[in-house]
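> all I have is the shape, not the residue letters:
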């Protein structure tokens, strides 16, 4: 989770100003805030997340302690591909997360034959990632979803209306699943080359290569 530090900063000459930091990881923000308190120049320290929720130092410490042994700092890459000649689809997702002080990468793909367009395959890949998050036990956390599908990202972020009936049905399923898991989504649209890993998984699924696995990573 990323947050902004906000506090009243007092200079050595007694001048008080409102200080607002850049966005940073909550663990780093906590260290900075504790250091500011030690030197006695900050008061009314709060942390503000991307959903405008505010936290005191005590509350943020408690929150971070509570999620330490659960998957957190979750980022999802998703991609779907549709092969018109065979009416088949490949779905891929990559999930990065932290748990118990370690970083992990989960990769998963799937082959599908019941979809009818590339946009539907992209939606199905997004839903596949939600199913994996549910299996992981991710709940009541902010999650970043990154993809190269303008349709999916702009639909789910409500930048574009969902007109097509089939896609509307997928959007409803996704929103219901996220509500059930308590996931607070953050969406990011990226160029296809920035989504290469999920794209590769989708292509491998189309070629009959099944990938399922989790590996430990260096801290990212």
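Okay, I see it. Note that this is a predicted model, so its numbers are computed, not measured.

> CA atoms for contacts and neighbours, from now on please.
Will do.

> quick check: end-to-end length of stretch 63-78?
End-to-end span of stretch 63-78 (Cα to Cα, to the nearest Å): 28 Å.

> chain center to it, what's the gap?
Averaged C-alpha coordinates place stretch 63-78 at 10 Å from its chain's average position (Cα atoms, centre = their mean, to the nearest Å).

> just the buried residues of that stretch, please?
70-78 (16 or more other Cα atoms under 10 Å).

> tell me the SS of the most centrally placed residue in the chain?
Centroid-nearest residue in the chain: residue 144, 1.7 Å away (criterion: Cα atoms, centre = their mean). Using DSSP: H, G, I helix; E, B strand; the rest coil as the criterion, the local structure at residue 144 reads strand.

> I figured it was touching residue 186, is that so?
Yes: Residue 144 is in contact with residue 186 according to Cα atoms under 8 Å; the separation is 4.7 Å.

> so which residues of this protein form helices?
Remark: helices assigned in the chain by DSSP state H are 26-38, 57-67, 118-136, 150-156, 165-181, 196-206.

> would you mind finding the most buried of those helices?
The densest packing among the helices of the chain, expressed as mean neighbour count by mean count of other Cα atoms under 10 Å, is seen in helix 196-206 with a mean of 23.

> redo the buried residues of stretch 63-78 as JSON lines? Include distance to residue 204.
Output for these, formatted as JSON lines (distance: Cα to Cα, whole Å):
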{"residue": "70", "distance to residue 204": "30"}
{"residue": "71", "distance to residue 204": "27"}
{"residue": "72", "distance to residue 204": "28"}
{"residue": "73", "distance to residue 204": "27"}
{"residue": "74", "distance to residue 204": "24"}
{"residue": "75", "distance to residue 204": "21"}
{"residue": "76", "distance to residue 204": "18"}
{"residue": "77", "distance to residue 204": "16"}
{"residue": "78", "distance to residue 204": "14"}
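
> comparison target below:
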């Protein structure tokens, strides 16, 4: 979870002003806030998440302690490709997360035959990633979803309308699963060269190379 720090700073002579930090990971924000608190000049320290929910220092510390043994700080990269000659689709996803004080990367791909377009394959790849999160036991957390499909990212962000019934069904399926797992998702579009890992996984699936694995980073 990313948060920003909001605080009031008071000089020894009583002059006050307010500061708001840039967004950063909650653990880093907590570390900085505790250091500022030691000066005795930082007052009314609170943390604000992407939903504009405010956390006290005590609440954020308790939250971070509670999720320490569960997957958290989750970022999904996804990509899908459709081969019109074979009518097969390659799905790929890379999931980055932290658990028990360590950083992990999960990679997964799949070859499927029931899809009809590249956009549908992109949605299916994202759904595959969310299913992997469910298998990990992740739940009730903010997650970052990153992909190079403008259609998927902009439609899920509700910036673009959805006219195709098939894609609307995928959106409903994804949103239902996110709600079931208690995930609050933020979406980011990147250029294809920033999504090479997921793209390669999708291509490997189309070439019959199956990838499934998790490693510590």
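Nice, thanks for sending it over. Quick caveat: nothing in here was measured; it's all calculated off a predicted structure.

> TM-score of the superposition?
For this chain pair, the superposition-based TM-score is 0.99 by TM-score structural alignment, normalised by the length of the second structure; 217 aligned residues with a Cα RMSD of 0.7 Å.

> rewinding a little: now the helices of the first structure in CSV, with distance to residue 10 of the first structure?
Conversion of these to CSV gives the following (distance: least, Cα to Cα, whole Å):
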stretch, distance to residue 10 of the first structure
helix 26-38, 10
helix 57-67, 18
helix 118-136, 44
helix 150-156, 43
helix 165-181, 42
helix 196-206, 48
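
> ok, and the closest non-adjacent residue to residue 29 of the second structure?
Excluding its sequence neighbours, the residue lying closest to residue 29 of the second structure (Cα to Cα, 6 or more residues apart in numbering) is residue 5, at 6.6 Å.

> quick one: that neighbour and residue 21 touch, right?
Yes: taking contacts as Cα under 8 Å, residue 5 of the second structure lies within contact range of residue 21: 5.2 Å.

> quick one, which of these two is more surrounded?
Comparing residue 5 of the second structure with residue 21 by neighbour count (other Cα atoms under 10 Å), the higher total belongs to residue 5, at 23 against 12.

> and the gap between that one and residue 55 of the second structure?
Residue 5 of the second structure sits 10 Å away from residue 55 of the second structure when distances are taken as Cα to Cα.

> okay, and the common contacts of these two?
Counting by Cα atoms under 8 Å, 6 or more residues apart in numbering, the shared contacts of residue 5 of the second structure and residue 55 are 46-48.

> now, those residues that are in strands?
Counted as lying in strands by DSSP state E, out of those, are 46-48.

> figure out which of the helices of the first structure is closest to residue 90 of the first structure.
Minimum separation from residue 90 of the first structure across these (Cα to Cα) falls at helix 196-206, 4.4 Å.

> compare that closest one with the second structure and give me the mean distance after superposition.
Per the superposition on the second structure, helix 196-206 of the first structure and its aligned residues are separated by 0.3 Å on average (mean Cα distance after the TM-score superposition for the first structure).

> give me the angle between that helix and helix 118-136.
Our comparison of helix 196-206 of the first structure with helix 118-136, counting by axes from the mean of the first three to the mean of the last three Cα atoms, to 10 degrees, yields an angle of 100 degrees.

> corresponding residues in the second structure for helix 196-206 of the first structure?
The aligned range for helix 196-206 of the first structure in the second structure is 196-206, by TM-score structural alignment.

> count of residues packed around residue 115 of the second structure?
Residue 115 of the second structure is surrounded by 17 other residues when neighbours are defined as other Cα under 10 Å.

> that one maps to what in the first structure?
Using TM-score structural alignment, the partner of residue 115 of the second structure in the first structure is residue 115.

> so who does the closest residue in space to residue 142 of the first structure that isn't next to it in sequence touch?
Once its chain neighbours are removed from consideration, residue 142 of the first structure has its nearest residue in residue 184; the separation is 4.3 Å (Cα to Cα, 6+ apart). Contacts for residue 184 of the first structure were tallied using Cα under 8 Å, 6+ apart; they are 140-143, 178.
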